[in-house]
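K.L.:
Just a sequence and a predicted model for now, questions to come.
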Amino acid sequence: MKQGLQLKMGQQLAMTPQLQQAIKLLQLSTLDLQQEIQNALDENPLLDQDDDSSIEQVNKEQDSSQVDTAEALTKQEFSDDLPADNNWEESYTPVQAASPASGSTNFDGENTVYQGESSASLQDHLIWQMQLTPFSDSDLMIATAIIDSIDDSGYLTTSCESIFESLVSEDNELELDEVQVVLKRIQHFDPIGVAARSTQECLQIQLRHLPEQTPWRSEALMVLDLYMDLLGNRDYRTLARKSKLKEAQLAEVMRLIQTLEPRPGNQIEDSQAQYIVPDVYVKKIAGQWRVSLNPDCNPNLSVNQQYADLCKGNISKTDSQFIKGHLQEAKWFIKSLESRNETLLKVSNCIVQQQQAFFEYGHEAMKPMVLNDVAFEVEMHESTISRVTTQKFMHTPTGIYELKFFFSSHVATENGGECSSTAIRALIKKLVNAEISTKPLSDNKITQLLEEQGIKVARRTIAKYRESLGIPPSNQRKQLL
């Protein structure tokens, strides 16, 4: 077989470092992007950030009705961050931190976040009360074990027998009755009903804590003690017949029970507020919806020209290669940020144009839209649209939404049109909010009401949308009052 050389021409996609960096920045959230920018500033001496631009001037430019979308991109791509507070040490007065249980103001180091009593966990709140209660050493040990077994909702997740077995030893001569006595004391800690072993016990503890002269207290205790299953199933007709209470009387009993808290642990807040920084703003200016980048998320980066000019001087080859390498990385990073901002603004503009009805009339007017629709409009790949809409948020006059919120599947209508699944969810929520509490709408009835509006949806689809909205079924929404 004779050997020879052949020349072939072909195309293939090469994942260059520049392309990899651009894709990485494109899919980062705002907070992750800020961290990535800070890392680049720390590692690359030829990358600089200017801190003397005015955010107020940028905002004025955004509000100008004479500025179109393209000009908004040019002026806002790399606006500076807020001026740094150089007088921090002069304005900050150190405050000695106190324990969360003390209820005094607590400062958390560099974040300087206020943490009052509400930021303490349920366990911290109970331990603080335990320390104020005159317990013996053995009771204190039992109380600590009980509090450790309480979940976030305020319920005891371990039986008294298990707690007793875990504490008893040759050195500790305990009795099961001691555990039960300590449990009774903790159940009257704040919030009342904590450490209950069931919803029934939790509500009974709260009722017994009320004054004896409270109207309908004894009847409510009787209902909770004998007919908890009927109460949970909202079978008020059978409940009224077995309890021998008239409808008006049962309504008063239910009104009293509804004032109780079935999850006492929810009264103690343990979570810090989570803040969302929007990537783009949408405002109606001169009758048109306009999109602009958030200037706080786009620092003004530039190349440090003083370091870059060192290449022209008399320096060693190693130093020259070091400067040239970091210079090229700085240019790539700035260009990748420009590409990210341009893509984000282009996709956001396309979403706003496609969903004009939503911005004018609300959720019920949402149009069905998929990633491919935007990809076709902006002439990009669908995977790029998926990356740029993930963990990116849009600030609108009606709230802050993730860009993926505007994408939804479609349902055919009787007149041959299409309805967005988001719009159907909004209609379901509207119908449920307007229903009569004593006769809630079933999934079949909601299906019929939507069909009257020309929207054909299967009952199981209605059930799926209802569950996604956190709306319970009709038998659980039924109220006697």
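P.N.:
That came through fine. Predicted model, so just to flag it, every value in this text is computed and none were measured. Residues are numbered from 1 along each chain as shown.
K.L.:
all contacts plus neighbour counts: C-alpha atoms, from now on.
P.N.:
Fine.
K.L.:
I'd like the distance from residue 211 to residue 218, if you could.
P.N.:
11 Å (Cα to Cα, to the nearest Å).
K.L.:
quick one, which of the two is more surrounded?
P.N.:
In this view residue 211 and residue 218 are compared by other Cα atoms under 10 Å, and residue 218 has more residues nearby, 15 against 9.
K.L.:
Name the helix or strand for the more buried one, please.
P.N.:
Residue 218 is part of helix 217-226 when elements are defined by DSSP states H and E.
K.L.:
which parts of the next helix or strand after that helix are buried?
P.N.:
Proceeding N to C from helix 217-226, the next assigned helix or strand is helix 228-232, under DSSP H and E. By 16 or more other Cα atoms under 10 Å, the buried positions in helix 228-232 come out as residue 230.
K.L.:
Following helix 228-232 in sequence, what is the next regular element?
P.N.:
Heading C-terminal from helix 228-232 (DSSP H and E), you reach helix 236-243.
K.L.:
can you give me the angle that next one makes with helix 217-226?
P.N.:
For helix 236-243 against helix 217-226, the angle between stretch directions is 100 degrees (axes from the mean of the first three to the mean of the last three Cα atoms, to 10 degrees).
K.L.:
Can you tell me the SS state at the residue nearest the centre of the chain?
P.N.:
Nearest to the geometric centre of the chain sits residue 274, at 6.9 Å (Cα atoms, centre = their mean). For residue 274, the assignment made with DSSP: H, G, I helix; E, B strand; the rest coil gives coil.
K.L.:
Structure two is appended below for comparative analysis:
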Amino acid sequence: MIQLVYELQARQQTTLTPRLQQSVRLLQMSTLDFKREVAEALASNPFLEDQEEGGAGQDSASGADNAKLDVEGSHDAYAHAGDLHEPDRDAAATNGMGDADSYDEAPEIQRIASAPVESRAYSGDYPATRQNSERNTDVGQWARAETSLQDALYANLCGFSLSERDKCLAFFIIEAIDDDGYLREPLTELADPAQFSPAPTQAEWEVALRLVQHLGAPGIAARDLSECLALQIEAMPEDTPARAVALRIVKDQLERLGRCDYQGMAKATLCSVEDARTASLLIRTLTPRPGRRYGAVDPSSYVIPDAYVRKVGKLWIATANNEAIPQAQINDAYARLFRKTRYDERAMMAQALQEARWLIRSLEQRTQTIQRVAQAIVARQQTFFDYGEVALRPLMLSEIAEELDMHESTVSRATSSKYLATPRGIYEFKHFFTRELATKSGGSCSAGAVRALIQEMIDDENPKEPLSDVTLADKLAQEGIMVARRTVSKYRAQIKYPPAELRRAP
């Protein structure tokens, strides 16, 4: 006989509604990603419009027309018409008061149309005069083209008379060069051998590589640092002092060069200590990343501050960067058309209108949350804005969450990829959250303050006798800050300072 046993278990599970999921996702986005998300919504959702464009012709009298907007099968009200905005042109078109031909042309179009033919000639590459009333500016009037490393190499390659096969090999090499100017992939893996008939040999790849290395600045298309420095030294005049010694050093003695071990370099390269020192000084004038001279700064690496910090009286306060906040609103013309549609045709439009309203509410909630978190951070880090990194106080996410009555995960999302513009520079919100370290006096200091102290000590050291990590730990102990030597090493690496032996002056 088989006996079946059933067991019931009770458990709690949190389920996020679609609206809450959207709010969480938008809160975690950076300002650039968020503006891109809103721009895509404005382009795809007919119920959304840019506030700058739609608010210019707002019809304030149209509010009495609309009481509430229904969604299919729902008794919830959408919005009062008095809270919505509508361009004059949309209002006239909807009410049947006119058509597109009845509207006046824009002032700029009228001015161009009425101007004599000869005055409308091509004005060259300079931007045309714009009226002060025009808000939008064509990006083509101020943007300039940047020449990339690959573009420069392609242009120089055109000056050589090459066969299609050799040109193809050079193209593959140029495309594989990274932003630093290095070719980090093996030559035989740059292209599928089946693309050539017959498959290129290693010698052919080497010849094409030597050609590309002579197209740009010396050091371009090097496969490692040693080859990069060697190419730059070989490009120098032969009568350059210590040129031959420097070439031998970069090929075999880079490790000793980093430690400023002149005795070891002199012994290994069969030269005098003075020649080794002169060659080392020559090597230090070279460029380890030759590709950087071509590339412009990637626009995506720029950050847009979410808030500004300024001083009012004796206190520092945070104010929202309104220019970075997308301005979206409900398009009243489409909303009123939605009211007039038949019930069986409203499902798709109702969903689009609901999504538009959710986006606007999420936008407002995101802005308020970031502003509150920014102000809470600034209020707790007043000394930082007065005295700098050494006055950075310990701060945890839980403290801000408790103060603002938020969940810690919400504060974490509100500080991710968000930036504060301060008189001392632009800082990420997370920069102000640092762990607490104990002191001899029983007080505490932040890890950020310790990093700032280590940086000051290294900046003030004697370059010929740099401070070791043990010495730095002892000096911090004299200041009452108890940290281990390995902690000092970790903080020194975080501020991107090399060890003492690599900081020693030549």
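P.N.:
Ah, there it is. Because the structure is predicted, anything quoted here is derived from the model rather than measured.
K.L.:
Now do the same for residue 225 of structure 2: its match in structure 1.
P.N.:
Under the alignment by TM-score structural alignment, residue 225 of structure 2 pairs with residue 199 in structure 1.
K.L.:
Contact partners for that match?
P.N.:
residue 262 (Cα atoms under 8 Å, 6 or more residues apart in numbering).
K.L.:
same deal with residue 40 of structure 1?
P.N.:
Counted by Cα under 8 Å, 6+ apart, residue 40 of structure 1 has contacts residue 47.
K.L.:
ok, now how distant is residue 426 of structure 2 from residue 418 of structure 2?
P.N.:
Taking Cα to Cα, one finds residue 426 of structure 2 at 10 Å from residue 418 of structure 2.
K.L.:
and if you look at residue 110 of structure 2?
P.N.:
Taking Cα to Cα, one finds residue 110 of structure 2 at 44 Å from residue 418 of structure 2.
K.L.:
Which one's more surrounded, these two?
P.N.:
Taking other Cα under 10 Å, residue 110 of structure 2 and residue 418 do not tie; residue 418 has more neighbours (23 against 11).
K.L.:
quick one: contacts for the alignment partner in structure 1 of that one?
P.N.:
In structure 1, the residue matched to residue 418 of structure 2 (TM-score structural alignment) is residue 392. With contacts defined as Cα under 8 Å, 6+ apart, residue 392 of structure 1 is in contact with 29-30, 278-279, 402-403.
K.L.:
Just give me how far stretch 242-255 of structure 2 sits from the chain centre.
P.N.:
Put simply, stretch 242-255 of structure 2 sits 38 Å off its chain's centre (Cα atoms, centre = their mean, to the nearest Å).
K.L.:
meant to ask about stretch 136-149 of structure 1, not that
P.N.:
On Cα atoms, centre = their mean, the centre of stretch 136-149 of structure 1 falls 35 Å from the chain's centre.
K.L.:
And stretch 325-337 of structure 1, by the same measure?
P.N.:
Using Cα atoms, centre = their mean, the offset of stretch 325-337 of structure 1 from its chain centre is 34 Å.
K.L.:
Same question for stretch 16-24 of structure 2.
P.N.:
26 Å.
K.L.:
quick one: residue 468 of structure 1 and residue 457 of structure 1, what's the gap?
P.N.:
From residue 468 of structure 1 to residue 457 of structure 1 the distance is 16 Å (Cα to Cα).
K.L.:
Compare neighbour counts for these two and give me the winner.
P.N.:
Legend: neighbour count by other Cα under 10 Å for residue 468 of structure 1 and residue 457, higher for residue 457 (17 against 11).
K.L.:
And that one? What does it align with in structure 2?
P.N.:
Using TM-score structural alignment, residue 457 of structure 1 lines up with residue 483 in structure 2.
K.L.:
who's in contact with the spatially closest residue to its match that is not a sequence neighbour?
P.N.:
Once flanking residues are discounted, residue 483 of structure 2 sits nearest to residue 473: 6.4 Å by Cα to Cα, 6 or more residues apart in numbering. Contact partners of residue 473 of structure 2, counting by Cα under 8 Å, 6+ apart, are 482-485, 488.
K.L.:
And for residue 166 of structure 2, the neighbour number?
P.N.:
Residue 166 of structure 2, neighbours per other Cα under 10 Å, totals 16.
K.L.:
what's the answer for residue 92 of structure 1, then?
P.N.:
Residue 92 of structure 1: 9 neighbours (other Cα under 10 Å).
K.L.:
How about residue 420 of structure 1?
P.N.:
22.
K.L.:
Okay, the counterpart of it in structure 2 and residue 93 of structure 2: tell me how far apart.
P.N.:
Residue 420 of structure 1 maps onto residue 446 in structure 2, with residues paired by TM-score structural alignment. Distance, residue 446 of structure 2 to residue 93 of structure 2, using Cα to Cα: 63 Å.
K.L.:
can you map out the helices along the stretch 101-250 of structure 1?
P.N.:
Assigned by DSSP state H, counting those that start in this stretch, the helices in the stretch 101-250 of structure 1 fall at 122-132, 137-148, 160-167, 176-186, 199-209, 217-226, 228-232, 236-243, 247-257.
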